[in-house]
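J.: predicted model and sequence below, questions to follow.
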Amino acid sequence: MSIFEPRYRALYNDILFSGSRRFAVCTVDPKTGSFSRYAAVLYLKELKEVSEQTGDAVKFVCDHEVIGRVRIDRVLNPSSWMKADTYLKVEAEEIEEPEEDEEENRKREEALAGDFQRLVDLQHEMEESVKFTKGSVGNFKTGPGEEIWSTVRMWQNFGEQKLLSIQANLQQDFQKKLIRYLQDEKGQGKIPEVINISDLPPELQSEVKGLQQRMADDIAPIQEEYQRGMQLMMQSDSHARRLALLSGLIKTEMGLLDVKKQIKNMFG
C-alpha cells in the first residue's frame, strides 16, 4: 500500500506516535456513498519512508496484516470524508470469533484448496489474460485469522485486475479509431496526453458516450458483485461461513470458465 494523501499520512504518523500500529478499514457503497458497519482491523507490519525517492509524491510504502474485525457504532467526524481534511475517527466494538468445530473446518479448507487448484488449472488451460499463477496454489491458505484474510486479499486483487482487463478490452476498439482520427485527420504524429471530447467529431463523441454507457452496464454489476462478496466475508460471524463464501466465489468463477470452454469446443 502506498500512502500519499495528506489525511492518510496523518493517520500513519498518529498510529506510529501512539505505538498502536493498528487501524480499521471498511468498504464504501459506490451507489449511496454509505459506509459499511463492519471493518477489518489492519496491523502495520512494515513501513518504509519513500518521500525522498518520490519527490514527496508518496510518503510511505506499507505492509499490513488483518488481525481482526470491528463493528462501527458511530463516525465521530463524518464531514471530514468529503472535505478530506483528516482521516475518519470512529467508535467501534471488537468482534470476537466464536468457537468452531476445527475438524469440520479443516475438511472444508482441504476441499477449498482442491477447488482452487482446479480453477487455476482451468484458467491456464483457457489461457485467460487475468489468472492466478501456478505458484499461487502453494500460497492458498485458508486457516482462521491471517491466513484466510490474506487469501481474501489475493482474491480481491484478482477481481480488481479482471475488471481492469474488461475495461481495457472495451476501450480497445475506440482507442484504435481515435488514434486513426488523430493521425489521419489531424495529421498529429504524436498523440496528445489530454483530449477534450468536445474537440472530437460527432461520430466519435457519440462513441465516447456509448462506451461510457457500456462500461457502466458491463463493469458496474461485476464490481458490485465482487464488493458484495468481500463485504459478506467481512460481516460473516464464523470461519466456516467465510470458507463457504470463498467457496462460492471460486465455484462461480469456475462455472463461467466451464461455459467459456464449452463454447470454445463447440466452435473450435
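T.: That came through, no problem.
J.: all contacts plus neighbour counts: C-alpha atoms, from now on.
T.: Noted.
J.: what residues sit buried inside the host helix or strand of residue 72?
T.: Under the criterion of DSSP states H and E, residue 72 resides in strand 60-75. Neighbour-count burial for strand 60-75, counted by 16 or more other CA atoms under 10 Å, picks out 60, 64, 65, 66, 68, 69, 70, 71, 72.
J.: that strand - contacts with which helices or strands?
T.: With contacts defined as 3 or more CA pairs under 8 Å, 6 or more residues apart in numbering; DSSP states H and E, strand 60-75 has these neighbours: strand 2-3, strand 35-49, strand 90-94, helix 146-180.
J.: would you reformat these as a markdown table and include distance to residue 202?
T.: Output for these, formatted as a markdown table (distance: least, CA to CA, whole Å):
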| stretch | distance to residue 202 |
| --- | --- |
| strand 2-3 | 40 |
| strand 35-49 | 40 |
| strand 90-94 | 49 |
| helix 146-180 | 12 |
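J.: structure B:
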Amino acid sequence: MIKSLLLLLLLPVFSRALTSPISYLPLEPTTINTNTKITIIPTFPLGSTVYTPGESVTLSIFEPRYRKMYDHILLNGSRRFIVPQTVVQNGKKLISEYAPVLYLEELKDVSSKTDDQVKYLCSHKCVGIAKIAGVKRLSQPGMDEWMESYAEVLEEEVIGVEDAVDLTSLRSHYKKLVDLQHETTSSVRFTKDSVSTLALSPGKDEGSLWSTCRLWSRFKEQYASNLEREIQEILQVKILEHLKNLGKENTASINFENLPEGLKKDVLEVEKRVREEVRNCVARSE
C-alpha cells in the first residue's frame, strides 16, 4: 500500500520534470510590427494537440481555408506553418504562446479518391518551435482565409529542453519510478532496461530528450486509460452485486438515481479518486 502511494506521488514529480506551465495569449487580432525575427506565419490551430521537434505528423486537409493555406505555402516555397494549442479559460479563447513548427514534406491530392471529401493527405516533420507575439488574422469554418500569427521561429540552439532540465535528477526520478512500477506490479510500466537507454541527448532528432517527452506523453495516456478501465471494473462488480441481491442480475442498465445511497456514495468516491489520480499522473498545467 505504501509503495502504491509512493508510485502515485512520484508520477507527477517525473511529469513536472518534463513539463512547465503553459503561457497563453488572447485569441484576438492585434497589430505588431514585423522585423527580421518576428514574421507573419500561417497558423493551423488543432485544439489540445501538441507536437514535438523531430516528430512526424500526417494531416488530412478538407476545409477550403486550409486547402488554400497549403496552396499558399507551396506557392511561396516556405512549406511551414505553426500549430498552437487553443483553450477556453473563464469564457475567453486563448492561444498558446509557443507552438510547434511543421514543415510540409509531402502532399498528395486525394480528392479523386475521396469524392473531394478530403483534398490533401500531407506528411510533415516538426522542425522547431515558434514564439507567438500575437494574432494577425482569425479564421472560422466556412471562411476562405486561414489564420495568421505574428511569430518568431526560435533558433535550433534554443529549442532544446535539456538546458531547463536537470538530466541527472531526471534519470534518477525515472529509475525510482520504474523500480516502483515493478515492485507494485503496475498494469502499465516501463521496462527496467529502459533506464539506461532513456533518451536524454541534446537536439531534436530521435534519441533526444524530445523523444522522452513523447514517450512520457504516451505513457500518461495509457496509464489514464487503464486506470479508468480498472475503476469501471470495480464499479461494475459493486453494481452487479447490488442487482444480484435484488434478483435483477440480468438487467441491461440501471439509473444512477435508483442505486441505494451507500452504493451512490461508493460510485462518487471512486469517480473522485480516479479523477485525482489521473490529474496527478498527467500533471497538466492549465
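T.: The structure has been received and is ready for your questions. Because the structure is predicted, anything quoted here is derived from the model rather than measured.
J.: before we move on, back to that, and of the buried residues of strand 60-75 of structure 1, the nearest to residue 253 of structure 1?
T.: Residue 253 of structure 1 lies nearest to residue 66 out of the buried residues of strand 60-75 of structure 1, by CA to CA, at 24.9 Å.
J.: touching, that closest one and residue 151? I think so.
T.: No. With contact defined as CA atoms under 8 Å, residue 66 of structure 1 and residue 151 do not form a contacting pair (10.9 Å).
J.: where along structure 2 do the helices fall?
T.: Assigned by DSSP state H, structure 2 shows helices spanning 2-18, 64-75, 167-183, 194-197, 209-245, 261-282.
J.: go through the ones you listed and name the closest to residue 87 of structure 2.
T.: Smallest distance to residue 87 of structure 2 across the helices of structure 2 (CA to CA): 17.1 Å, for helix 261-282.
J.: may I see the buried residues of that closest one?
T.: Neighbour-count burial for helix 261-282 of structure 2, counted by 16+ other CA under 10 Å, picks out 263, 267, 270, 271, 274, 277, 278, 280, 281, 282.
J.: can you add distance to residue 145 of structure 1 and give the buried residues of strand 60-75 of structure 1 back as JSON lines?
T.: Putting the buried residues of strand 60-75 of structure 1 into JSON lines (distance: CA to CA, whole Å) gives the following:
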{"residue": "60", "distance to residue 145 of structure 1": "26"}
{"residue": "64", "distance to residue 145 of structure 1": "13"}
{"residue": "65", "distance to residue 145 of structure 1": "10"}
{"residue": "66", "distance to residue 145 of structure 1": "8"}
{"residue": "68", "distance to residue 145 of structure 1": "7"}
{"residue": "69", "distance to residue 145 of structure 1": "10"}
{"residue": "70", "distance to residue 145 of structure 1": "14"}
{"residue": "71", "distance to residue 145 of structure 1": "17"}
{"residue": "72", "distance to residue 145 of structure 1": "20"}
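J.: among those, which two are most distant?
T.: Largest separation among the buried residues of strand 60-75 of structure 1 by CA to CA: 60 and 71, giving 27.6 Å.
J.: in JSON lines: the helices of structure 2, plus distance to residue 41 of structure 2.
T.: Converted to JSON lines, the helices of structure 2 look like this (distance: least, CA to CA, whole Å):
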{"stretch": "helix 2-18", "distance to residue 41 of structure 2": "28"}
{"stretch": "helix 64-75", "distance to residue 41 of structure 2": "10"}
{"stretch": "helix 167-183", "distance to residue 41 of structure 2": "33"}
{"stretch": "helix 194-197", "distance to residue 41 of structure 2": "37"}
{"stretch": "helix 209-245", "distance to residue 41 of structure 2": "24"}
{"stretch": "helix 261-282", "distance to residue 41 of structure 2": "31"}
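J.: out of those, the one nearest residue 100 of structure 2 is which?
T.: Proximity to residue 100 of structure 2 (CA to CA) singles out helix 209-245 among the helices of structure 2, at 12.3 Å.
J.: and the angle for the closest one with helix 167-183?
T.: 30 degrees (axes from the mean of the first three to the mean of the last three CA atoms, to 10 degrees).
J.: looking at the helices of structure 2, which is nearest to residue 103 of structure 2?
T.: Closest approach to residue 103 of structure 2 among the helices of structure 2 (CA to CA): helix 64-75, 9.8 Å.
J.: how many degrees apart are that closest one and strand 98-109 in direction?
T.: Angle, helix 64-75 of structure 2 to strand 98-109, by the same axes, to 10 degrees: 90 degrees.
J.: nearest to residue 26 of structure 2 among the helices of structure 2 would be which one?
T.: Residue 26 of structure 2 sits nearest to helix 64-75 of all the helices of structure 2, at 21.9 Å, using CA to CA.
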